[in-house]
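Participant: quick one, fold the following:
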Amino acid sequence: MSNRKIKKNQHYVPQSYLRRFTALGEKSLLWAFDKEKHEFKTLQSSVNKICSEDYYYYQIDESGDIDHIKLEDELSSIERIGNNIINRIIDMRCMPYVPILEREKGELAFYISLMLFRGPSFRDAINDVYGQVVKHALPIVMNDKNAPEIPSILKEMIETKGISNVIDINVNSVISLQPMIECAQTMGLSLLKKRWILVSAPEDNNFITSDIPVVFYPVNSSKTNGGPAHSTTEILFPLSSKVALIITPSQQFNEGIEIGNSNKDLAIKINRLIFFAANSLVFCAEKYNWLNNLPKSKGKGQRLNSGVPRDGFNIIDNPWKK
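Facilitator: So this is what the prediction gives:
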C-alpha cells in the first residue's frame, strides 16, 4: 500500500487526541452530539471518521503540481510530540506540581494553538479575507500606469459591466495554510507568558470536547474578546475526559504547570464553555442528558467571523472533500 493512500484521510482534530474521550472499554468509539439537531447520533462515531477530510492539507507548488501529504507528514510529527507531552502531564496530575521543560512547554503551546487554527471554522474565514483582498486590489492593479495595458475590448466590458461580472476571481483554499501556521506560532508565544493550571474532573464527572477543542474568551467577562493571542484572553483545552488545562493571564511567569482545585461547579463551567464553542459536534464518553437541556440559541460555535461577505469572488475548495 502506498504512503499516499495511507495519508488520504487527514484530520484537523488528531485521532490521538480524540481517543482520550472514547467510551468506556472502547479504543476508538465515542458519542457525538449534533448541535444543529440538538441530539446524539444514534450510533457511536469512530475517531477515524470524524473531524477529517480527504487530503485536507494538500498544497500547490510554484509549478502547479499538487502535493497531498507533505504538510500532513509534518503535522503528524507535531501531533506525536504533543501527544507524548500530554501523556506525561496526565500521568503527573496527582502530584502537587507538574514540572515541564521549557522546550516541551513551547512544543505543547504550538500544538494547542495549531489545534485552534487548523480546522475549517478558521481556515474558511481566512480564505474569505484573501478573496476580498484580491477583489479590491484588482481594480487598483488594472489602473496602475506601470502595469501591462489590457486589451481595449476587455477594458470596455469592465467599465460597462463591472469587474466581478467580467473576470472570475478565484481563490484556492490552500491560501489559508500559511496563515494557519503563522497564527499558531503567534498564539503559541503568547501562551508561554501566561499561567498554566491543570484541573481534574471530580468523581462521577467527565470533561467533553468538540470539533473546536480549544476555547478562548476574555478572562474578565465584562471585556471584549481580543482574540486567542491577546494578553487578556484565557484558553481552555480539555486534555482528556478527566483532565483539562487552563492557560490564564498572569503577571508572574511560571515555568511549570500548577495543579488547580477540582470541584463540580468548575467542571460544569468548563463543559458549558466547550459546548458553546463547538462548531457542529460535541464528543464525549457517555450520552450525557444535560447536553439536551442546554439552550439551542447559545450554541452558535466559536467560528471565526471574518465579517467579509462572500460575493465577487469564488473559493476553490478541496476537490477531494466528500
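Participant: from now on I want contacts and neighbour counts done on CA atoms only, so please keep to that.
Facilitator: OK.
Participant: now do the helices in the stretch 51-200 of the chain.
Facilitator: Secondary structure of the stretch 51-200 of the chain, counting by DSSP state H, counting those that start in this stretch: helices at 70-91, 102-117, 120-142, 152-161, 177-191.
Participant: and the first one, how far out from the chain middle?
Facilitator: Same thing as helix 70-91. Counting by CA atoms, centre = their mean, to the nearest Å, helix 70-91 is centred 15 Å from the centre of its parent chain.
Participant: mind giving me the packing neighbours of that helix?
Facilitator: Counting contacts by 3 or more CA pairs under 8 Å, 6 or more residues apart in numbering; DSSP states H and E, helix 70-91 is packed against helix 15-18, helix 102-117.
Participant: a markdown table please, covering these and showing mean neighbour count and distance to Ala32.
Facilitator: A markdown table is the format used below for the helices and strands packed on helix 70-91 (neighbours: other CA atoms under 10 Å; distance: least, CA to CA, whole Å):
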| stretch | mean neighbour count | distance to Ala32 |
| --- | --- | --- |
| helix 15-18 | 20 | 11 |
| helix 102-117 | 21 | 19 |
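Participant: redo those as TSV? Include distance to Gly226.
Facilitator: As requested, the helices and strands packed on helix 70-91 are exported to TSV (distance: least, CA to CA, whole Å):
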stretch	distance to Gly226
helix 15-18	27
helix 102-117	15
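Participant: now show me the structure for the sequence below, then we'll compare the two:
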Amino acid sequence: MKSTSTSGVQTTKRCHWVPQAYLRAFAADAERRKIWRFSKEAGEPELKPIDKVAVSFYLYVPFDPATGRRNDSFEQTLSKLESWFGEPAWKALQTEMVDLGWEPMRKMVSLLVATMMLRNPRHFDFYKQWHRQLCDEVGVRGEVPISFEHKGKIYPLESASWPAFRDATEDDLKRNWIKEMNGAAHYATMMMKMRWSVLCAEEPVFITSDAPVTFVPPSLTFRGISDPETSILFPIGPTRLLCMDHLMHEPGDQYYPLNGSGAAQNLLLWRNSLEYMFSHRHTDEVCASMVADKDQLEAAALASTGGQST
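Facilitator: This next block holds a predicted model:
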C-alpha cells in the first residue's frame, strides 16, 4: 500500500515481513487470498486475508534526515526479490524433485531464506536490545571504549560519534538494521555451504508462521548459522520442508518421505513463531494432529532444548 506525503511523493506504508507471494502457497482458498491464522497466546482460529497478516506500517520505510521524507527504497528492493517466489524454479521446488545441488537454484533459495531471517521484526528487536545494552554498559563505565565485540567481530568506536549513537532514534536504528539486511548475501553464503535435504509429504500437512526461518540449535543458546550443530527448517509449501544442517557425513541434496503426520515439525515451526501459525487447513486440525502425535512431539521438544526435559 502507498501513502502520499506532504510533498506529494508516494511511499510504501504497509510492509509485509513475510511476503504475500510466499504465503499464497499456504492459502486456504482457491483464489489464494486467504489463510488460516492461529495465535499461540490467545484467541480463536481466523481465516484471514493474506494481505492482512505479518504486516506493519513503515517497517522498512524510515525517515530520511537528508530529505525529511520517508525512504522506501529498501522496501522496493525487497519487492523485487520477492518476485523470485513466482519463478519456475521456486514453483518446481514446491512440487517436484529438482536438483538441490543446482547452484542457481541454491543461490536463489539461500538469499530468500537469509533475507526472510533478517527482515523479521524479531531481528530488529534483537538489534535494539543490543543497542540498549551497549549504551547501558558505557553509562555504567562512564567512558566510551575504543572498540566493542559483536558476533565475534571487533568494531572500533570513536568518542566523537558516541553521542549520536547513544541518542539514536527509532528511525536511526532502522536505517542501521536495513544496512545489515543489505548484507544478507553473507548469511546466504553460509547457508549454501550447509547440507540440504527436503522432507516430502504425500498430503499437504506443513504449516508456516510469522517467523518461518526456524533454527534448531542443540541447546537453548543459539551459536550462529556456522555452528556445526545448528540446523534450519524452512517450509517451502504444505508438502515440502527444507532442512539445512552441517551433517556432512550424511548424504546431501536428498529428498526423504515424511515419516508421520508432520506434527513434530509443525510444533518446531510454531514454537519459533513470533505469535502466529499460518496454515492452508483449519488450525484445529493442525493442533489435533499435535495432540494425537504426543510421542513425536515430546521427541521434538527434547531436540529443541538439547535433550533437556522441560
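Participant: which non-adjacent residue is nearest the residue most central in space within structure 1?
Facilitator: Nearest to the geometric centre of structure 1 sits Leu116, at 2.8 Å (CA atoms, centre = their mean). Distances taken as CA to CA, 6 or more residues apart in numbering place Val214 nearest to Leu116 of structure 1, at 5.5 Å, with adjacent residues excluded.
Participant: what of Ile236 of structure 2?
Facilitator: Excluding its sequence neighbours, the residue lying closest to Ile236 of structure 2 (CA to CA, 6+ apart) is Gln94, at 6.0 Å.
Participant: next: Ala267 of structure 1.
Facilitator: Sequence neighbours aside, Ala201 is the residue nearest to Ala267 of structure 1 in space, at 6.0 Å (criterion: CA to CA, 6+ apart).
Participant: do Ser231 of structure 2 as well
Facilitator: Asp245 (4.3 Å).
Participant: thought the one you found was touching Ile232?
Facilitator: Yes: the criterion here is CA atoms under 8 Å, and Asp245 of structure 2 meets it with Ile232 at 6.4 Å.
Participant: quick one: which of the two has more around it?
Facilitator: Asp245 (23 against 19; other CA atoms under 10 Å).
Participant: trace that one over to structure 1, please.
Facilitator: Matched to structure 1 by TM-score structural alignment, Asp245 of structure 2 sits across from Thr248.
Participant: enumerate every residue touching its match.
Facilitator: Contact partners of Thr248 of structure 1, counting by CA atoms under 8 Å, 6 or more residues apart in numbering, are Lys194, Arg195, Trp196, Ile197, Val219, Thr232, Thr233, Glu234, Ile235.
Participant: what do you get if the cut-off is 6 Å, keeping everything else the same?
Facilitator: Contact analysis of Thr248 of structure 1 by CA atoms under 6 Å, 6 or more residues apart in numbering lists Lys194, Arg195, Glu234.
Participant: in a strand, the last one, correct?
Facilitator: Right, the one you point to is Glu234 of structure 1. Yes: the assignment for Glu234 of structure 1 is a strand, going by DSSP: H, G, I helix; E, B strand; the rest coil.
Participant: and it, what's its match in structure 2?
Facilitator: Using TM-score structural alignment as the criterion, Glu234 of structure 1 maps onto Ser231 of structure 2.
Participant: was I right to think its match contacts Cys243?
Facilitator: No: applying CA atoms under 6 Å, one finds Ser231 of structure 2 not in contact with Cys243, separated by 7.2 Å.
Participant: neighbour count for the two, which is higher?
Facilitator: Counted by other CA under 10 Å, Ser231 of structure 2 and Cys243 do not tie: Ser231 has more neighbours, with 23 against 19.
Participant: how close does the more buried one sit to Tyr276 of structure 2?
Facilitator: 22 Å (CA to CA, to the nearest Å).
Participant: which secondary structure element contains Leu245 of structure 1?
Facilitator: strand 243-248 (DSSP states H and E).
Participant: aligned to Tyr22 of structure 2, what sits in structure 1?
Facilitator: So, by TM-score structural alignment, Tyr22 of structure 2 is matched to Tyr17.
Participant: find the nearest non-adjacent residue to that match, please.
Facilitator: Spatial nearest neighbour of Tyr17 of structure 1, chain neighbours left out: Asn83 (7.2 Å); criterion: CA to CA, 6+ apart.
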